[in-house]
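Enquirer: turn this into a model:
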Amino acid sequence: MISLFILLSFFIFFIAVLICLPRSVKVELSALPSPAWIYLQIVLSLFYKKLIVKKRGPKIEVNLTKPVRISPTRFQGFMRLTGFAGQDGKVEPASAIIPASYPFVESFRLTMQALAHPQFPFPILGSVLSKNRSILLREIHHEDKLFFDCTVNPNYRITDKGHVEVDVVTCAHAMRTANDRGSGSSNVMVWKNTLTIIILTKRMKKKDESSAAASGDTSPSFGRLVTWHLTGDVGRRYGGVSGGLNPLYPW
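Expert: Next comes the predicted model:
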C-alpha cells in the first residue's frame, strides 16, 4: 500500500513538472532560473529524449526581461579561483576589471535552461564541452545592468566520430552610454559567448564529403602559449561559483 502511494505521488509530481515546462521555443524569464529547477528538468528529460542523430532542430531562445547586476559574491569567488585576485586573495569588486570570461558565470543558468528546454531534442547528461569563445565588445562595469539572451543554433554538425555538435550563443546587453557607437536601441551588446557542446550519440558514418566541409569548421590551429598547473579541486570550486553540478567536475 505504501509502495503504491509512493509511486502514485511520484507520477503526480512528474505530471505536474511536465505541465510547468516551457512550451514555446521562445522563453522570456523575469529572473534567472534556480539550479534545482534546471537539473530537475534535465533528469526528467531522460524519460522522453533519445540519443538520436539530427542535423537540425528548433531555434530555442531564452531571454531575460529584467536586467541583472554582477553578483559580488560570485565575482569574488571567480577572481580568487582564476588567479585574478591579489596575492592576499582579496579583490575590490567596485574597482576590478570584469574579465571577458566572467559573464559566462552570470549567464550559465540561462544557457542550461536553453539546453534543458523540452524541444531541445537531446538529453544533455553526459554531453561534452568541445570549445568556448568569449568576445568582450566593450568594458563591462560593476554598475552595468545586464540583459542576457541565449539562442541554441538550430543547425547541428556531425563530428568525425558521428556525434552531434551544437552551438549555444549567449549575449549580454547593457544600457548605451555616450562612448558607445551607433544609435537606435537604448541597449548595446557588450559581450558575446559561443559555447559548443558535443552530444555523444550512437556512431554514424558520415557521407563522402570531408568532415571540415560538412561541418563548416574553419577553426585555426593553435600553438601552446602557456601551461597551467591547477589544484585537484578546481573543478568542484568552479562548479560552486557558477552553479554547475556536472558530475565530471570532481574529477
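Enquirer: from here on, just use CA atoms for contacts and neighbour counts.
Expert: Fine.
Enquirer: which stretches of this protein form helices?
Expert: Assigned by DSSP state H, the helices in the chain fall at 2-20, 35-45, 72-82, 103-116, 211-215, 234-242.
Enquirer: what angle sits between the second one and helix 103-116?
Expert: For helix 35-45 and helix 103-116, the angle between their directions (axes from the mean of the first three to the mean of the last three Cα atoms, to 10 degrees) works out to 30 degrees.
Enquirer: circling back to that earlier point, for the helices of the chain, which one sits closest to T196?
Expert: Closest to T196 of the helices of the chain is helix 103-116 (Cα to Cα; 11.3 Å).
Enquirer: which strands and helices sit next to that closest one?
Expert: helix 35-45, strand 60-64, strand 147-152, strand 164-175, helix 234-242 (3 or more Cα pairs under 8 Å, 6 or more residues apart in numbering; DSSP states H and E).
Enquirer: buried deepest among those, which one?
Expert: Mean neighbours per residue, mean count of other Cα atoms under 10 Å, is largest over those for strand 147-152, with a mean of 24.
Enquirer: name the helices or strands packed onto that one?
Expert: Using 3+ Cα pairs under 8 Å, 6+ apart: strand 147-152 touches strand 60-64, helix 103-116, strand 164-175.
Enquirer: list the helices and strands the last one packs on?
Expert: Same thing as strand 164-175. Packed against strand 164-175 by the contact rule (3+ Cα pairs under 8 Å, 6+ apart) you find helix 103-116, strand 147-152, strand 157-158, strand 187-199.
Enquirer: would CSV of the ones you listed with distance to L129 be doable?
Expert: Conversion of these to CSV gives the following (distance: least, Cα to Cα, whole Å):
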stretch, distance to L129
helix 103-116, 13
strand 147-152, 15
strand 157-158, 14
strand 187-199, 5
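Enquirer: so which of the ones you listed gets nearest S210?
Expert: Distance to S210, taken as Cα to Cα, is lowest for strand 157-158 among the helices and strands packed on strand 164-175, at 11.0 Å.
Enquirer: what number of residues lie near V226?
Expert: Using other Cα atoms under 10 Å, V226 has 6 neighbouring residues.
Enquirer: residues touching the residue nearest in space to the middle of the chain, list them.
Expert: Nearest to the geometric centre of the chain sits T111, at 3.2 Å (Cα atoms, centre = their mean). Contacts of T111 were listed using Cα atoms under 8 Å, 6 or more residues apart in numbering, and they are 150, 168, 170.
Enquirer: let me know the closest of those residues to E106.
Expert: Nearest to E106 among the contacts of T111, counting by Cα to Cα, is T170 at 10.9 Å.
Enquirer: and for comparison, fold this next one:
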Amino acid sequence: MSTEVDAAPNLSALYAKAAVTGPIRRGGELPATEYVRRDITIDHAHLAEYDRVCGFGLRDVLPATYPHVLSFGLSVRLMTDPGFPFPLVGLVHVANSITVHRPVLVTDVLTQRVRVANLRPHPKGRQLDVITETSVEDEVVWRETSTYLRRGRSDDSAPRADRVAEIEPGSPTAFWQVPADQGRRYAAVSGDRNPIHLRALTAKAFGFPRAIAHGMWTKARALAALEGRLPESYTVDVDFVKPLLLPSKVEFTAIGDPGDGATFAVHSRSGKPHLLGRVH
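Expert: Sure, this is the predicted structure:
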C-alpha cells in the first residue's frame, strides 16, 4: 500500500512518538506500507553544509550518501507507525548498501519511495531491511538497503553473513581525527538525533561509555576520501562492525582502484574494525 507524503516528516515529533510507543511494541510481522514523496528539490545550502561535515567537495553531483539524508524522515515515520513491530530506539544499523545507477545532479527533481522488507533471523535476534528508491521522472537512479538488527534471543541456526571485506590494519591510507562533537554536527545536517550519537551522558543511558559516530557519517567520510575516483555507476556496501567512540583517532585504509573495484576500512588505533566496505 503506497501512501503519498507531501513534505519531509517532522523528526522531532516522530522521536517523541517513538519514546512513547516503544515500550508497547511486541514484535510481529512487518507492515506492507510504502511511503512516497515527490517533487523533492535540493537545498543547496543544506547540501553544502552536509558536504562540509562529511568531507566532500562542492560539486554539481550529489554524494552517494546524500539521498539517504533526504529519505531519512520517511524511514523514521515508517518505523514509528503503529504497524511497525519494534521500538525505534534500540534498533542497530548493521549494514548499508547503496547503488548509484547514474550520477544524481543537484538540479534533478526527485521522487523517493521507502518500505521495509525481509524480516529474518540473526544470530543475535532478528534483522530487517529498509529499502529506498530515488527516481528522476520514471528512472530509478539510486537505491539503498539499510539493514537493522533488533537484539533478542540468540538463534544459532541463523546464517552468519560474510563481511563485505577483510582488510588487515596497520598500513593506513590516512589517519582521521574524529572530534567529540562529530555526532552533533552530523545530527544537525542529517536529522538523526539518536541520543547515542549526541553526548556521553545520553549515550551512557544506552550502555555506551561515550557518544558514538553515526555509521552513515563514517560511510560518507570514506566515500569522500575516494571522491574523484568513483565510476558513474557503482554499488558500495558496508558493514558497521564496532561503534566508533567519540572522540577518536582512526585509520582509513583503501585498497584497489574504485573504478575497477576496491575495498576500504576504518580501524581503531588498536586494530579493531569500525567499518568494512567494498565498491563494485
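Enquirer: returning to what we had before: closest one to I97 of the first structure among the helices and strands packed on helix 103-116 of the first structure?
Expert: So among these, strand 164-175 is nearest, using Cα to Cα, at 15.9 Å.
Enquirer: quick one, the closest one and helix 103-116 angle?
Expert: Using the same axes, to 10 degrees, strand 164-175 of the first structure lies at 130 degrees relative to helix 103-116.
Enquirer: gap between strand 164-175 of the first structure and the chain center?
Expert: In terms of Cα atoms, centre = their mean, to the nearest Å, the centre of strand 164-175 of the first structure is found 8 Å from the chain centre.
Enquirer: before we move on, what about stretch 85-103 of the second structure?
Expert: 5 Å.
Enquirer: equivalent range in the first structure for it?
Expert: Counting by TM-score structural alignment, stretch 85-103 of the second structure lines up with residues 121-139 of the first structure.
Enquirer: which residues touch that stretch?
Expert: Stretch 121-139 of the first structure is contacted by residues 42-43, 45-46, 49-52, 57, 97-98, 100-101, 115-116, 189-200 when judged by Cα under 8 Å, 6+ apart.
Enquirer: same thing but at 6 Å, please
Expert: By Cα atoms under 6 Å, 6 or more residues apart in numbering, the residues outside stretch 121-139 of the first structure that reach it are 49, 51, 100, 190-199.
Enquirer: and the residue nearest to the centre of the first structure, what pairs with it in the second structure?
Expert: The alignment partner of T111 of the first structure in the second structure, by TM-score structural alignment, is S75.
Enquirer: again with N63 of the first structure
Expert: So N63 of the first structure corresponds to V36, using TM-score structural alignment.
Enquirer: how about L29 of the first structure?
Expert: Per TM-score structural alignment, L29 of the first structure is aligned with V5.
Enquirer: which of the contacts of stretch 121-139 of the first structure lies closest to N155 of the first structure?
Expert: Of all the contacts of stretch 121-139 of the first structure, T196 has the smallest distance to N155 of the first structure: 12.1 Å, by Cα to Cα.
Enquirer: is it true that the closest one touches V164?
Expert: No. Counting by Cα atoms under 6 Å, T196 of the first structure stays clear of V164, with 10.2 Å between them.
Enquirer: adding distance to A36 of the first structure, write the helices and strands packed on strand 147-152 of the first structure out as TSV.
Expert: Formatted as TSV, these follow (distance: least, Cα to Cα, whole Å):
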stretch	distance to A36 of the first structure
strand 60-64	18
helix 103-116	10
strand 164-175	21
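Enquirer: next up, the contacts around the aligned partner of G239 of the first structure in the second structure.
Expert: Under the alignment by TM-score structural alignment, G239 of the first structure pairs with A187 in the second structure. Counting by Cα under 6 Å, 6+ apart, A187 of the second structure touches R193.
Enquirer: now A187 of the second structure: how far from D181 of the second structure?
Expert: Going from A187 of the second structure to D181 of the second structure by Cα to Cα, to the nearest Å gives 10 Å.
Enquirer: also P103 of the second structure?
Expert: 31 Å.
Enquirer: do the same with R115 of the second structure
Expert: To D181 of the second structure, R115 of the second structure is 32 Å away according to Cα to Cα.
Enquirer: identify whichever of the helices and strands packed on strand 147-152 of the first structure lies nearest to P35 of the first structure.
Expert: For those, proximity to P35 of the first structure was assessed by Cα to Cα; helix 103-116 is nearest, at 6.8 Å.
Enquirer: how far apart are the closest one and its match in the second structure?
Expert: Following the fit onto the second structure, the mean deviation recorded for helix 103-116 of the first structure is 1.0 Å by mean Cα distance after the TM-score superposition for the first structure.
Enquirer: that helix vs strand 147-152, what angle?
Expert: Using the same axes, to 10 degrees: helix 103-116 of the first structure against strand 147-152 is 40 degrees.
Enquirer: quick one: what's aligned to E49 of the second structure in the first structure?
Expert: Using TM-score structural alignment as the criterion, E49 of the second structure maps onto G77 of the first structure.
Enquirer: so what does A220 of the second structure match up with in the first structure?
Expert: Counting by TM-score structural alignment, A220 of the second structure has no partner.
Enquirer: can you tell me the element A220 of the second structure falls in?
Expert: helix 215-225 (DSSP states H and E).
Enquirer: which residues does T111 of the second structure contact?
Expert: Counted by Cα under 6 Å, 6+ apart, T111 of the second structure has contacts 37-38, 134-135.
Enquirer: which of these sits closest to A262 of the second structure?
Expert: Relative to A262 of the second structure, the closest of those is T134; by Cα to Cα it sits at 24.7 Å.
Enquirer: returning to what we had before: burial measure for the match of E49 of the second structure, as a count.
Expert: 20.
Enquirer: do the same with R153 of the second structure
Expert: Neighbour tally, R153 of the second structure, other Cα under 10 Å: 12.
Enquirer: same check on the one 5 residues further on?
Expert: Neighbouring residues of A158 of the second structure were enumerated by other Cα under 10 Å; the total is 14.
Enquirer: what sits against it?
Expert: 121-123.
Enquirer: repeat for A214 of the first structure
Expert: Counted by Cα under 6 Å, 6+ apart, A214 of the first structure has zero contacts.
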